[in-house]
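Asker: got a sequence here, can you build the structure:
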Amino acid sequence: MSHFTHMKTRFQNLFYLEKALNRLNIEHKQQEKIIHDSKSSHINLIIPQSNGYDIEFSWNGQEYELVVDMSFWKQPYPIESFIDKIAQQYAGEVVIGESQKIGFQPVKYQQNSDGSNVLVLERWNDEK
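Answerer: As a prediction, the model looks like this:
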């Protein structure tokens, strides 16, 4: 019997979520979900697992929540660590992406052995 757990996240941007997964080398694929009552759709992200019980980041209208059957969790670390690792990368991708929109460029992105990240951005002032 399956018991799916829905874990709330703060992931609201598909582009940055995918970049975070890519940075962590987490294989994933997009899956379009069509909303039957309306003629709209949204994209969910599927993380395949070797046991066939995939992990899903499902759009709930406000954020991507993690949907998983905990009894079939087959990742190399606990779910809390899994979400924390993704959240840390997601935050870095948001900072880089949003900073570039206002003229900053990333100069350095370093992942330290203690799990922390260093991000250095720069912007040149062209006005004299």
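Asker: switch to C-alpha atoms for all contacts and neighbour counts from now on
Answerer: Noted.
Asker: centroid residue for the protein?
Answerer: With distances taken as C-alpha atoms, centre = their mean, the residue of the chain nearest its centroid is residue 17 (2.8 Å).
Asker: surely that one touches residue 88?
Answerer: No. Using C-alpha atoms under 8 Å, residue 17 makes no contact with residue 88, being 10.6 Å away.
Asker: hang on, the earlier thing: surely the residue nearest to the centre of the chain forms part of a strand?
Answerer: No. Residue 17: not assigned to a strand; according to DSSP: H, G, I helix; E, B strand; the rest coil it is helix.
Asker: alongside the first, I'd like the structure of this one:
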Amino acid sequence: MSHFTYMKTNFQNLFYLEKALNRLNITYKQQEATTENSNLIIQQLNGYDIKFDWNGQEYELVADMSFWEQPYPVESFIDKVAQQYAGEVIIGESQKTGFQPIKYQQNSDGSNTLILERWNSTTVL
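Answerer: Sure, this is the predicted structure:
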């Protein structure tokens, strides 16, 4: 008997969520939803897939915890995705105001280092 768990997240942007999953080398596929937002499916070898399901406000993680087959517990999984998602949001939104990422690295303690720069040109007459 399956018991699906719905876990709230703060993932509201599909583009940044996909970039975060890509950065973590997590394979997924898009599932068209009835709304304008797509859902993301992470297939597991046991056939009990993980889904990021749009609920109208955010992408919830939906999974049957009895059949969780990821290399780390669900809380760690969400934390890792959230950390990468935050980095992608910072990069993407900063680029809109002229910043460019010059360094993005994962540190041995699990933290990330992100350095952005923006050059302003000054015209002297």
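Asker: thinking again about what came up before, quick one: the residue nearest to the centre of the first structure from residue 24 of the first structure, how far?
Answerer: 11 Å (C-alpha to C-alpha, to the nearest Å).
Asker: can you list residues touching both of these two?
Answerer: residue 86 (C-alpha atoms under 8 Å, 6 or more residues apart in numbering).
Asker: can you get me a residue count around the counterpart of residue 113 of the first structure in the second structure?
Answerer: Under the alignment (TM-score structural alignment), residue 113 of the first structure pairs with residue 108 of the second structure. Other residues near residue 108 of the second structure come to 7 when the count uses other C-alpha atoms under 10 Å.
Asker: can you tell me which helix or strand the nearest residue to residue 23 of the second structure once chain neighbours are set aside belongs to?
Answerer: Using C-alpha to C-alpha, 6 or more residues apart in numbering and skipping residues adjacent in sequence, the residue nearest residue 23 of the second structure is residue 84, 7.2 Å away. Per DSSP states H and E, residue 84 of the second structure falls inside helix 74-95.
Asker: which part of the first structure lines up with that helix?
Answerer: Counting by TM-score structural alignment, helix 74-95 of the second structure sits on residues 79-100 of the first structure.
Asker: quick check: the matching stretch compared with the second structure, mean distance?
Answerer: For stretch 79-100 of the first structure, the mean deviation from the second structure after alignment is 0.2 Å (mean C-alpha distance after the TM-score superposition for the first structure).
Asker: by contact count, what packs against the helix or strand where residue 22 of the second structure lies?
Answerer: Residue 22 of the second structure is located in helix 14-23, with elements delineated by DSSP H and E. On a contact count with 3 or more C-alpha pairs under 8 Å, 6 or more residues apart in numbering; DSSP states H and E, helix 14-23 of the second structure meets helix 74-95.
Asker: contacts for stretch 40-59 of the first structure next, please.
Answerer: If you take C-alpha under 8 Å, 6+ apart as the criterion, stretch 40-59 of the first structure is touched by 26-35, 64-69, 72-75.
Asker: scratch that, stretch 25-32 of the second structure is what I was asking about
Answerer: The contact list for stretch 25-32 of the second structure (C-alpha under 8 Å, 6+ apart) reads 21, 38, 39, 40, 41, 42, 43.
Asker: okay, the host helix or strand of the fourth one sits on what stretch of the first structure?
Answerer: The secondary structure element spanning residue 40 of the second structure is strand 39-42 (assigned by DSSP H and E). Alignment note (TM-score structural alignment): strand 39-42 of the second structure is matched to residues 44-47 of the first structure.
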